[in-house]
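K.L.:
I would like to see how this sequence folds:
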Amino acid sequence: MKFVAVTSCPTGIAHTYMAAEALAEAAKAAGHEMEVETQGAAGANPLDPAVIAAADAVVFAADVEVRDRDRFAGKPLVTAGVKDGINRAAELVAQAVAQAEAAPAGASDAAEPVLVTKVDAGAGFGTQLRGWLMTGVSYMIPFVAAGGILIALAFVIGGPEIASQVNGGTFEGTEYPGIDDITKIFGELGIAGLMFKIGATAFDMLVPVLAAFIAFAMADRVGLVPGFVAGLLAVAIGAGFLGGLAGGLLAGGIVMGLQRISVPRALEGITPIVLIPLVSTFVVGFVMIVIIGEPIATVQRELTEWLDGLSGTNSILLGALLGAMMAFDMGGPVNKVAYTFGLASLASGDLNVMAAVMAAGMTPPLACALATVLRPRLFTNAERKAGETAWLLGASFITEGAIPFAAADPARVIPPLMAGSATAGALSMAFGATSRAPHGGIWVVGVIGSPLLYVLAILLGVGVSTVGLLALKAQRGPVEDEPAAMVVEPAGAPVAHRPAAAH
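P.N.:
As a prediction, the model looks like this:
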């Protein structure tokens, strides 16, 4: 049979390409053909329409909305999360075979049921809610990365005083009106001042983008306007990140309700571009300002004050908890909750949490890589090859580099990885390390506060994970060598279409 698939994860970095590789290889092993479209951070590699038309079934392995899914209308469809595409690829291929065999003749010409949401309509509410939220996060992350790194570079070039100088401070006796005079900022403060202002402007978009694309995942493009407005109002009233989450869900829900209302034929043409945006934007704005805005803003302020007040043992426990979450599913929903908390803290000015989260996320791949070097006989050929790649992935804060190890032996791998990440996160908080960059791993160490202690926290975390991992693996004993398996390279281009010789 011939199959096509689409893979996509919230960050679009690792899981997207690992799932594509796994599905293509599983189909080949079962005697079928599969071409995969990866909708990752680098964009999509659209499938040829002729390939789609010839396909017997479609597999979606995605945690966010599949773009342009109407291209697959009428095809037998298997949907799953992106991690299932990695860990259960053979099972998904078998399901696609069963769906294709069960499809009636001419099914490919049948009309696909209308979807109320861009997240799969057949999923349970909990799954849909997670998909909506992760879609918002996935579109927000590039703003975080671009803005955060620009701000970090501005501090490296211009020093820590650059923020006050740009935002109403003084420089050589001149008062600056903030964003009102970009030319003066550039003329007096140079490239550092300009980089800070651009990065801060990108950061200002975090909450509006989050809210807008939560609404987009729920109600398609017509949800963008009320979603953006909800996010902007959340910032204006001080509701922040939590307000953006609530506002996006509110905007999407209102639009979904309005879409179900029948209108006269004469108004059908203007309904999606005028009537629904008009009504939904007013209703969302009214609810945000009059009803839910102030309570959410209060919660946001109290959460921020609690976070700012954490010190000593409490902050260490927070770092340990976030660290364990980062290693629990290595890029899955629990990992994303911890990372998103780090982003929210960074946006609110707390730099310690982001540092702890990044340290904890670097630890699992590095520990797996080190373990394969110290005791190679405890690992398969495939794991040793994956360990070679894990060095770079871990150093780059791509926690997914540990997935091949966890998927093959979760009981012996996940607990020690969680212990090491908890250690790294706790020590990072204890050392008072800070990070102005939301990503980058060891490559942004120049913008890390207390860099030597930060690296020490990571090394100690790696040591704890490595010792635990080797101890548990030693209980099983050496493994028999097996033929070297294909190595996933998630940070590179999609590999589903590479020739076999490339492996």
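K.L.:
CA only for contacts and neighbour counts going forward, please
P.N.:
Noted.
K.L.:
excluding its backbone neighbours, what's nearest residue 226?
P.N.:
residue 281 (4.4 Å; Cα to Cα, 6 or more residues apart in numbering).
K.L.:
so which strand or helix has that neighbour?
P.N.:
helix 276-286 (DSSP states H and E).
K.L.:
Can you tell me which helices and strands that helix packs against?
P.N.:
Contacts defined by 3 or more Cα pairs under 8 Å, 6 or more residues apart in numbering; DSSP states H and E place helix 276-286 against helix 224-236, helix 240-259.
K.L.:
Show me what counts as buried in the strand or helix carrying residue 368.
P.N.:
According to DSSP H and E, residue 368 maps onto helix 352-374. Neighbour counts over helix 352-374 (16 or more other Cα atoms under 10 Å) mark 352-372 as buried.
K.L.:
try stretch 185-192
P.N.:
Buried, per 16+ other Cα under 10 Å, within stretch 185-192: 185-186, 188-189, 191-192.
K.L.:
One more, please, to line up against the first structure:
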Amino acid sequence: MKLLAITACPTGIAHTYMAAEALEQAAADAGHEMVVETQGSAGTTPFTDAQIAEADAIILAADVAVRDEERFAHLPTIRTGVKKAISGADLLVAQAVEAAEAPKADVPAQRTATPATKDFGPGFGSQLRGWLMTGVSYVIPFVAAGGLLIALGFALGGYQVTDSPAVTEGFDPLALASWAALLFQIGALAFGFLIPVLGGFIAYAMADRPAIVPGFVGGAIAAEIDAGFLGGLIAGLLAGAVVLGLKRFSVPKAMAGIMPVVVYPLLGTLVVGIAMFVVIGPPLAAVNTGLTNWLTGLSGANALLLGALVGLMMAFDMGGPVNKAAYTFALAGLESGSEAGLLIMAAVMAAGMTPPLAMALATVVRKKLFSEVERENGRAAWLLGASFITEGAIPFAAADPLRVIPSLMAGSAVTGVLSMAFGSTLRAPHGGIFVLPLIGNPFGYLIAIVVGTLVSTALVVALKNSRRRPATETAPVAVAV
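P.N.:
Here you go, the predicted structure:
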């Protein structure tokens, strides 16, 4: 068989390429040819027309919208998330072969893509998750660039950098304060795109390019009226739904060419704009204000419980929807500028660093519990963990989820609690250990990470040892006669 596959995860970093490698290896082991198009952060090399024409089936392993999916409308299609491709690539390859060998009449209709909307599976929940993750995937580069520039501005110019005059009014290349203001203002502009980008690409995932403008405008209105990330999310879903509704109307062929370029964006933007300014925007702004006030007043036991909760979420699926929900919540707190928001951002990043570091340490202290491949992954996990790339723990979780995932969740929860307890703060939304100079109470922050890492490592080793012990105890004993 000649098989194709596309892999795509929200961040476009770890999951995307790990899934591609797993699928290629599984296909080769089964005696099939597999070509993978990775739609990741490093760009993509699309399939050639010849590869698509010769293909027998395709696997779409994606947690976000697959770009240009209409290319494969004629192929039997297997849909799944990237984590299933990492842990069950051999099963997906077998399913693709089975679909390719089945008569066309027997291929389920839902396995084929439709040009009008990106389909993520038979259930609405799967579709909704895919739409939201697409929006988040496009937001993350803006978060990294804008947030780190803002943090550098604070590091160079102090907290008063927010009161600096616009650099267009005067810039002194020899003054450190001018450079601090420049970095801060560039970062603030980049950060200002977060909510419009979230709304625009959620809408894009739902209804393709005609929905981008209504989604962006809706997100910009959400930012303008202080409706926050929740407002951008609702605006994106609304824009996608409106454009999908407009696509259902039949139009004369003479007008078909202008519909996606003029009519859908125009009417979609009008409807979404009115709704966001007049109908649903003000209540969303009130909810966002309430959330900000709650974060501002967060202290004591409530703060510790929240630290434990975000820690559990960060380690639960290591880059998946639950992890991204915690991260987005932290971004909302960071955007609020409150002290509590800075505490939450610090706890989330520390808890996200712990899982890969714990697995890296476990492969060092008890090598015999891990395969050679896992030990190689452990060496890479040191850097991934230090860089706040939680996905570095995925290979271990996929191989032994019942022992590894609870252990990692426990350690991350401890890290989140300790980070809150030590009062560590963070103005940068990413960067891991490399933004340590920008962290409030860095010594306590490092202690939180180290303790959480040790907790997870100890639990992983203990649970894996408990699995091995019965085999030793029941081994037959040679008796001399």
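K.L.:
Put one on top of the other, what's the TM-score?
P.N.:
Scored against TM-score structural alignment, normalised by the length of structure 2, the superposed chains reach a TM-score of 0.92; 462 aligned residues with a Cα RMSD of 1.9 Å.
K.L.:
Filter the buried residues of stretch 185-192 of structure 1 down to just the ones in helices.
P.N.:
Using DSSP state H, the subset of these located in helices is 185-186, 188-189, 191-192.
K.L.:
which residues of the stretch 1-150 of structure 2 fall in strands?
P.N.:
Taking DSSP state E, counting those that start in this stretch, the strands of the stretch 1-150 of structure 2 run over residues 2-8, 33-38, 57-62, 77-80.
K.L.:
average distance between the third one and structure 1?
P.N.:
On superposition with structure 1, the average gap between strand 57-62 of structure 2 and its aligned counterparts reaches 0.6 Å (mean Cα distance after the TM-score superposition for structure 1).
K.L.:
Quick check: buried residues in that strand?
P.N.:
57-62.
K.L.:
The residue nearest to residue 226 of structure 1 and residue 223 touch, don't they?
P.N.:
No - counting by Cα atoms under 8 Å, residue 281 of structure 1 stays clear of residue 223, with 9.3 Å between them.
K.L.:
The two - which one has more neighbours?
P.N.:
residue 223 (30 against 23; other Cα atoms under 10 Å).
K.L.:
where's that one relative to residue 81 of structure 1, distance?
P.N.:
24 Å (Cα to Cα, to the nearest Å).
K.L.:
same thing with residue 426 of structure 1?
P.N.:
31 Å.
K.L.:
which one of the two has more residues nearby?
P.N.:
residue 426 (30 against 20).
K.L.:
what range in structure 2 matches the helix or strand containing the more buried one?
P.N.:
Element membership of residue 426 of structure 1 [criterion: DSSP H and E] is helix 410-431. Across structure 2, the stretch matching helix 410-431 of structure 1 (TM-score structural alignment) is residues 401-422.
K.L.:
Superposed on structure 1, what's the mean shift for the matching stretch?
P.N.:
Using mean Cα distance after the TM-score superposition for structure 1, the mean distance for stretch 401-422 of structure 2 is 0.9 Å.
K.L.:
By neighbour count, which bits of that stretch are buried? Give me those.
P.N.:
Per 16+ other Cα under 10 Å, stretch 401-422 of structure 2 contains these buried residues: 403-422.
K.L.:
what do you get for stretch 424-435 of structure 2?
P.N.:
So for stretch 424-435 of structure 2, counting by 16+ other Cα under 10 Å, buried means 424-433, 435.
K.L.:
What about these, which are in strands?
P.N.:
Secondary structure defined by DSSP state E assigns 425-426 of the buried residues of stretch 424-435 of structure 2 to strands.
K.L.:
Turn the buried residues of stretch 424-435 of structure 2 into CSV, columns for distance to residue 472 of structure 2.
P.N.:
Below are those laid out as CSV (distance: Cα to Cα, whole Å):
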residue, distance to residue 472 of structure 2
424, 46
425, 48
426, 48
427, 51
428, 49
429, 47
430, 45
431, 44
432, 41
433, 41
435, 46
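K.L.:
What residue in structure 2 is paired with residue 184 of structure 1?
P.N.:
In structure 2, residue 184 of structure 1 lands on residue 170 (TM-score structural alignment).
K.L.:
Residue in structure 2 paired with residue 355 of structure 1?
P.N.:
By TM-score structural alignment, residue 355 of structure 1 lines up with residue 346.
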